[in-house]
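Participant: sequence first, then the predicted structure, then my questions.
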Amino acid sequence: MALLQLKDVSYSYSEEQYILQHIDLSIDEGAFVTIFGPSGSGKSTLLKLMKPTSLLNGNVVGEILYEGKTFSNLNEKQKVSDIGFVYQNPDHQIVVEDVWHELAFGLENMGLSTVEMKVRIGEMANFFGIQHWFRKKVSNLSGGQKQLLNMASVLVLHPKLLILDEPTAQLDPIAAKELMNMLGRINQELGVTIVIVEHRLEELLPYTTQFVFMKKGQILIQGSSESFFHHFAKKVPAWQCYLPAVVQLSLTLDPEKKPALTIQQGLARLKNKSFMLRPPVIKHILQENIILELKNLSFRYHRYQDDILRDVQLNVYEGEIISLLGGNGAGKSTLLQTITGQLKPYKGKIYLHHERIRFNKKMYQQEIGLLPQDPQLLFLESTIEKDFERFGKRHGLTKEECKKRIIQCSERLNIAHLLQHHPEDLSGGELQKVALAKLLLYQPRLLLLDEPTKGLDPQAKQEIIFLLRELQRAGVTIVIVTHDIEFAAVVSDRCGLFFDGHIPAVEEPHCFFMNNHFYTTAANQLAKPVEPRIILTSELLKGIQQKEIHDGHTTVIR
C-alpha cells in the first residue's frame, strides 16, 4: 500500500520558473527510498513538499496524498508527528537552548504526560548515545552533534514517515555509518518508512528498497536496487561518479550481473574473478617553506572545562593542500577559529610567514580566508551579487575591479546563474560554492576551509577539486577540515587525524589511509587485501588487470 503519493506534481516559487516538473513518485509503507542527484536539482524542495507543515511558499500543481488523503484533510497529529522531517542545516530546526529541552519540546506540544515524556526521551537519548551530553547547552555542540539531536527530537514523536535531508553532511565517517545503521534498524525493526536525500550512498545500499535520481527538477531514473544501477549505467554513463565504489567495481567486472552492494560482496567479486591490482604511483610533494606554524596550541572554552585543543603542533608548507579529519566535537573547527583569531588560545604560539600572529585584523583580511562550517553566516544582503559588491568595497576594491573579480569567480565556480538569488533560496551545495567564491574575491594566500564539500554532489566536488588545484598552482596554501574521506584522499598532499585535542601525525594520503580501517576510502577497503596502497576509485578501476594462465605462464590482460 502506498503511504505517500505524488501525482504529476510541479512546483515553482513564481509562475515563471518551475523548480520541480511532473514528479510521479509512489512510496510504499515500510519502504526505504534514497534520492540523489546534482546540487540544485530540486531534491530538498521535493522533500519539503512531503511535509505538510514545512510552510513552503509557491505554486503547487498536481496531487500529493498521504494514506490516500490530501494534506488539507489530515488532522494535526498526522501533519505534525506522523511525518517527521530532519533538515539539512541543523541550526534551522533547533528551537531551545538545552539538549534535554529540545528533546522534550515536541512532546510538550503534543500534551503528553510527564512520565511518558521522560520514558520516551530516555529511550531515544540512549538509542542515539547522546545521554552523555544530555544536560549541555545546544550552543556548545558541534554541527554533527546538533544533527543527531535533531534526529532524536523527531523520532521521539514516533513518526510513521521519516524524511531526512542529507543527515550525514556534518557527521564524521564512523558517526555517519552508525547513523545509517540506525536508520536501517528504524526501518526494518520499527517499520518506519524512510525517505532520504543523500550523496553518501555506500552505507545506504544494504537498506534502500528504491533509488531515485533527480536532475534539473525531474526524476530521471527510479527503481529497485535490483535493476536501478544497470539502468543508470546505460542511461547516464557520464554520471558514473555518483555511484559507490563497490557498484562501479562490480559493473566493471561483471556488467550483466547484479551489482555488489557491500564491501564483502565486492571483495568476493575481486577474489572470484582472479584479478590482480597494479600499485598506484605515489607522488611526494617537496616540503620547503613553512607558511603556518602552530606551537603547543591549547584552548578551552571555560576555565574549569577540559581542553579542546591540547598542545597542538603543526607545520603547514607553502603551496600545499592539507586535510584534517576526525570525530565530531574533536576540535577541528575550533582549531581553525584560533588560527583566524576568533578564539584566543590560553597557551601556545601561531606563526604566519615566520612572524608570530598578534591577531591583527587587517592582516587576516589580506592573508587568510576562512570558510565557516555554516556558510550562511557569510551573507548579509538580499542577493549574492549585492553581498559580493559589499564585500569587495569593504576590502578596498574599486567598482571596476570588484565587478571583474565577481565575473572571474562566478565563471570559476559556475555560479553566474545564482548571483541574483537570495542566499536562503540556495541549496546547501550551491551555498557552499558561492561562499567559497566570496572568499576568493580578495585573493587570500592561505585558505582555511571548514567542510567545503558539505552538501555537494560528486560532480560539484570534482569542480571544487579542480579549483583548489588551480589555486594551489597559483601559490595559495589550503588547510581543509573535513569528514569527506574520498574528497580528502583525492585533493590532499597530506592528511592528519585530529584526536584527543591534537594531531598525532600528518602523512601523504596513501600512507595515511592504507593503515586505517575506518578512516579510509571504500576503494581502499576493497583493495586492501590485494593492494593496500590503492585509495582512490580511479586507482582501483585503472589498476585492475586480469590474469590468464597459459601453459604455466601468467598473461596479464589490461
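Facilitator: It's in.

Participant: only C-alpha atoms for contact and neighbour calcs from this point on.
Facilitator: Noted.

Participant: where along the stretch 201-350 of the chain do the strands fall?
Facilitator: Taking DSSP state E, counting those that start in this stretch as the criterion, the stretch 201-350 of the chain carries its strands at 210-215, 218-223, 275-277, 290-299, 309-317, 321-326, 347-352.

Participant: out of those, which gets nearest to residue 179?
Facilitator: strand 321-326 (16.4 Å; CA to CA).

Participant: so what touches that closest one?
Facilitator: 172, 316, 332, 472, 477-483, 485, 488, 491-499 (CA atoms under 8 Å, 6 or more residues apart in numbering).

Participant: these in strands, which ones?
Facilitator: If you go by DSSP state E, these have 316, 477-481, 494-498 in strands.

Participant: output those residues in TSV; the columns should cover neighbour count and distance to residue 349.
Facilitator: As requested, the ones in strands among the contacts of strand 321-326 are arranged in TSV below (neighbours: other CA atoms under 10 Å; distance: CA to CA, whole Å):
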residue	neighbour count	distance to residue 349
316	21	14
477	24	20
478	25	20
479	22	18
480	25	20
481	24	20
494	24	22
495	27	22
496	22	20
497	20	21
498	21	19
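
Participant: what would those look like in JSON lines with distance to residue 106?
Facilitator: Listed next are these as JSON lines, based on distance: CA to CA, whole Å:
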{"residue": "316", "distance to residue 106": "47"}
{"residue": "477", "distance to residue 106": "46"}
{"residue": "478", "distance to residue 106": "42"}
{"residue": "479", "distance to residue 106": "40"}
{"residue": "480", "distance to residue 106": "37"}
{"residue": "481", "distance to residue 106": "34"}
{"residue": "494", "distance to residue 106": "45"}
{"residue": "495", "distance to residue 106": "42"}
{"residue": "496", "distance to residue 106": "40"}
{"residue": "497", "distance to residue 106": "38"}
{"residue": "498", "distance to residue 106": "36"}
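
Participant: next one for the comparison:
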Amino acid sequence: MDQMALVETTALSFTYAGAAVPALKDVTLAVPRGKILLLCGGSGSGKSTLLRLLKAECAPHGSREGEIRFDPAIFQAGKPEPGAVGLIGQDPEGQIVTDRVWQELVFGLESLGMPQSEMAVRVAETVSYFGLESLYRRRTDTLSGGQKQLVSLASVFALAPQLLLLDEPTAQLDPVAASDFFATLQRLNREQGTTILLSEHRLEEALPMADLVGVLHGGRLCCLAPPQQALERLRGTEAYAVLRSGMPAAVQVFDHRVQPCPLTIPQGRAVLEQMPTKPVPIPEQTVPEGAACYQLRDVWLRYEKRQEDVLRGVDLTLPEGTCTAILGGNGSGKSTLLQVLCGMLSPDRGSVKVWGKKLRPGSIQAAYLPQKPALLFCEDTLDADYTAYSRCLGLNEQQREQRLAELEPVLALRELLKQHPYDLSGGQQQRAALGKLLLAKPKILLLDEPTKGMDAAARQSLGQQLRALTGQGVTIVLATHDLDFAALYTELCGMLFDGQLSPLTPSRQFFRQNRIYTTPAHRMAASCLPEAVTCGDVLAALEVQA
C-alpha cells in the first residue's frame, strides 16, 4: 500500500444487481492523507458508486471485484471504525434524521456510545467551529438547504472522521451557500487535516481548491493528477469534451491561450486586464412578445396559519412561448411558486390565471418536474415506467417509440431503459424524469432545479431542447441555482427574496446589472468587458481583439 495513502483501491470493479454493464471498471486510486481529491466526470461515470463503496454501510447491492485498503496505521486492522469515514450526499433533506439541530449533532455520538461529559464538549466545540450557535435549538424543518447541508457536515465532523466523502454536496445549494460550503471544506482540510474526496459537477470553485483531480469516464479512471497537469492530459479526450463547458470560467476562456492556465476568477481577471481590450458591442437579447400564458396578481401563501408567509404579494406575467428563470436563495419560495403555477397549491389570496382563465387543478396541460425526480417513477425499470405512463396518455407502442426517438438525441434515454430508476445517478434521473414528462407533449413545462446532478454536456443538451420547445410555443418556467444555465438558455429572469418577486428582466440585462447574483464570466470580465455575460461573450471579444 502507498505509504502516503489513507485509502486506495486496486483494480476495483462493480456491477449493480441486474445490470449488464459494470458501473466501475478496474479503478486503481490512492487518496493521499490530508489532501483534497476532486472526483469529476459525466453523469453515470461511476463517481457516486465509488464513494458509496468506500463507506461500507452505504455500499450498493451488486457484484464487486478488486480491493479496497485503508491505512492500517490509522484504521485498526485496516478497517474503519464507526464514524471514521463520513459520507455527505447531494440531498440535504435526505440526511437530516431528527427534529432539532442539537439532536442531529448528538445523534451519531450517542450511536457510538460516547460518555455524556465527552459528548457535551464535542458538541460545544463543533457548534463553535461551524458557527451554529444561532441554529442550535432550531427545528431542522425550518432550515434552508444551505443550513441543512452545513448541519449535516457538522454532525459528521463531530464524529472526528479521518476521511470525508462528499457526493455533489452543493447540488441543491444557491451560489452563495455553495461558495460558503466550499470555504468550510477548505478550512476543515487546512486546519484539521481532514482528508476529503469530493465528487462535483460545479467546478468553478472545486477545481482550484483540489490538490488532485481524478476523472472517471465510462466507469474507468482516465486521469489522476494535480489540476494543471490534469488539464494538459485531458485536452482532446472524450472525457474533457463532457467536462469542458462546466470548467471554471477562466479555464473555458484561456485554455490553449495562456500557460499555465488561470483557474480562478481573480487569476482570469488579472490576465484579461493585461490584454489590450476595448468594449465589444454584444447584441441585445430579444424577448418574444406573445400573449400572456400566466398572470398572477397579488398572490399570498403560507403553509400553516401561524407560520410566516412564503409568498407575499407576488405579481407575474409570463409571455407564451418563453423560457423564464426564477432565481433566489435556498428557502426563498421558488418551489412554492412553481407548485402554485401547476395548481398543486392554492394561494390564500390573490388570483392565478392561465390563458386568461382562472387556474383550476388539472385544467391545464402543464408538466411539473419536482426537486426529487425519483418521485415520478413507479416501476422496476425505466422502460416499464414509460410504458405504463404511455398507456395513461393513450399512446400505442408505435407512438411511444416515435416520441422516445424524438427525445433520444438530447436526453440519451435508450441506455437507461433497462435499469431501475433508483439505480440511476442524479443526472441520469433528471434526464429520465424529464423524458417521461415530455412524452405527454405539454404546453407548459415547470422545472424545479432541472440541471441538478447533470454533467456539463447534459446541461448543454437540455438547454438546446428547451430552446427547441419554446420555438414550438411551449412556455417554460424553471427554478434554478444554475446561473450559467439561466444566462445561456432563458429569456427572462426574476429573483425571489423575502417572498416577493422582482420584475422579470431580460436575462442578459439581469446578469449584467448584478454584482453577486451573476455569472462567473461576468465577475471575471466586468472591469474590461462590462457587456460580457457568458464565456462565449468573452471569447468573442478576444477573437475580435486578435
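Facilitator: Happy to help now that I have it. Since we're looking at a predicted model, the values are computed, not measured.

Participant: deepest-packed of the strands of the stretch 201-350 of the first structure, please.
Facilitator: Mean neighbour count (mean count of other CA atoms under 10 Å) peaks for strand 321-326 among those, with a mean of 24.

Participant: can you map out the strands along the stretch 1-150 of the second structure?
Facilitator: Using DSSP E, counting those that start in this stretch, the strands found in the stretch 1-150 of the second structure span residues 5-16, 24-32, 36-41, 62-70, 85-88.

Participant: buried deepest among the ones you listed, which one?
Facilitator: Ranked by mean neighbours (mean count of other CA under 10 Å), the strands of the stretch 1-150 of the second structure are led by strand 36-41, with a mean of 26.

Participant: on that earlier part again, let me have the strands of the stretch 1-150 of the second structure in a markdown table, adding distance to residue 416 of the second structure as columns.
Facilitator: Shown next, in a markdown table, are the strands of the stretch 1-150 of the second structure (distance: least, CA to CA, whole Å):
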| stretch | distance to residue 416 of the second structure |
| --- | --- |
| strand 5-16 | 13 |
| strand 24-32 | 16 |
| strand 36-41 | 18 |
| strand 62-70 | 17 |
| strand 85-88 | 26 |
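
Participant: can you say which of these is nearest to residue 465 of the second structure?
Facilitator: Residue 465 of the second structure sits nearest to strand 36-41 of all these, at 22.1 Å, using CA to CA.

Participant: and the closest one, how far from the chain's centre?
Facilitator: In terms of CA atoms, centre = their mean, to the nearest Å, the centre of strand 36-41 of the second structure is found 15 Å from the chain centre.

Participant: coming back round to it: turn the strands of the stretch 201-350 of the first structure into JSON lines, including distance to residue 194 of the first structure.
Facilitator: Listed next are these as JSON lines, based on distance: least, CA to CA, whole Å:
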{"stretch": "strand 210-215", "distance to residue 194 of the first structure": "10"}
{"stretch": "strand 218-223", "distance to residue 194 of the first structure": "16"}
{"stretch": "strand 275-277", "distance to residue 194 of the first structure": "38"}
{"stretch": "strand 290-299", "distance to residue 194 of the first structure": "41"}
{"stretch": "strand 309-317", "distance to residue 194 of the first structure": "38"}
{"stretch": "strand 321-326", "distance to residue 194 of the first structure": "28"}
{"stretch": "strand 347-352", "distance to residue 194 of the first structure": "47"}
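
Participant: out of these, nearest to residue 20 of the first structure?
Facilitator: strand 218-223 (6.1 Å).

Participant: average distance between the closest one and the second structure?
Facilitator: For strand 218-223 of the first structure, the mean deviation from the second structure after alignment is 1.1 Å (mean CA distance after the TM-score superposition for the first structure).

Participant: just tell me the aligned range of that strand in the second structure.
Facilitator: Aligned by TM-score structural alignment, strand 218-223 of the first structure corresponds to residues 220-225 of the second structure.

Participant: residues making contact with the matching stretch?
Facilitator: 24-29, 45, 212-216, 230, 233-234.

Participant: residue 411 of the second structure: which of the strands of the stretch 1-150 of the second structure is closest?
Facilitator: For these, distance to residue 411 of the second structure was read as CA to CA. The smallest value, 17.2 Å, belongs to strand 36-41.

Participant: and residue 143 of the first structure, how many neighbours?
Facilitator: 22 (other CA atoms under 10 Å).

Participant: you'd agree it is up against residue 90?
Facilitator: Yes - with contact defined as CA atoms under 8 Å, residue 143 of the first structure counts as touching residue 90 (7.1 Å).

Participant: and of the strands of the stretch 1-150 of the second structure, who's closest to residue 396 of the second structure?
Facilitator: Closest among those, once you apply CA to CA, is strand 5-16, at 31.5 Å.

Participant: how about that closest one, aligned to which bit of the first structure?
Facilitator: The alignment of strand 5-16 of the second structure onto the first structure (TM-score structural alignment) spans residues 2-13.

Participant: same question for stretch 32-44 of the second structure.
Facilitator: Counting by TM-score structural alignment, stretch 32-44 of the second structure corresponds to residues 28-40.

Participant: other residues contacting stretch 422-429 of the first structure?
Facilitator: Against stretch 422-429 of the first structure from outside (CA under 8 Å, 6+ apart): 39-40, 44, 88, 376, 379, 381-384, 431, 453-457.

Participant: let's go with 7 Å and repeat that
Facilitator: Residues outside stretch 422-429 of the first structure that contact it (CA atoms under 7 Å, 6 or more residues apart in numbering): 39-40, 379, 382-384, 431, 454-456.

Participant: now do the buried residues in that stretch.
Facilitator: 422-423, 426-429 (16 or more other CA atoms under 10 Å).

Participant: quick one, helices of the stretch 201-350 of the first structure?
Facilitator: 228-235, 245-253, 263-272, 332-339 (DSSP state H, counting those that start in this stretch).

Participant: actually, the stretch 351-500 of the first structure.
Facilitator: Under DSSP H, counting those that start in this stretch, the stretch 351-500 of the first structure gives helices at 361-367, 384-394, 399-413, 428-440, 458-473, 485-491.
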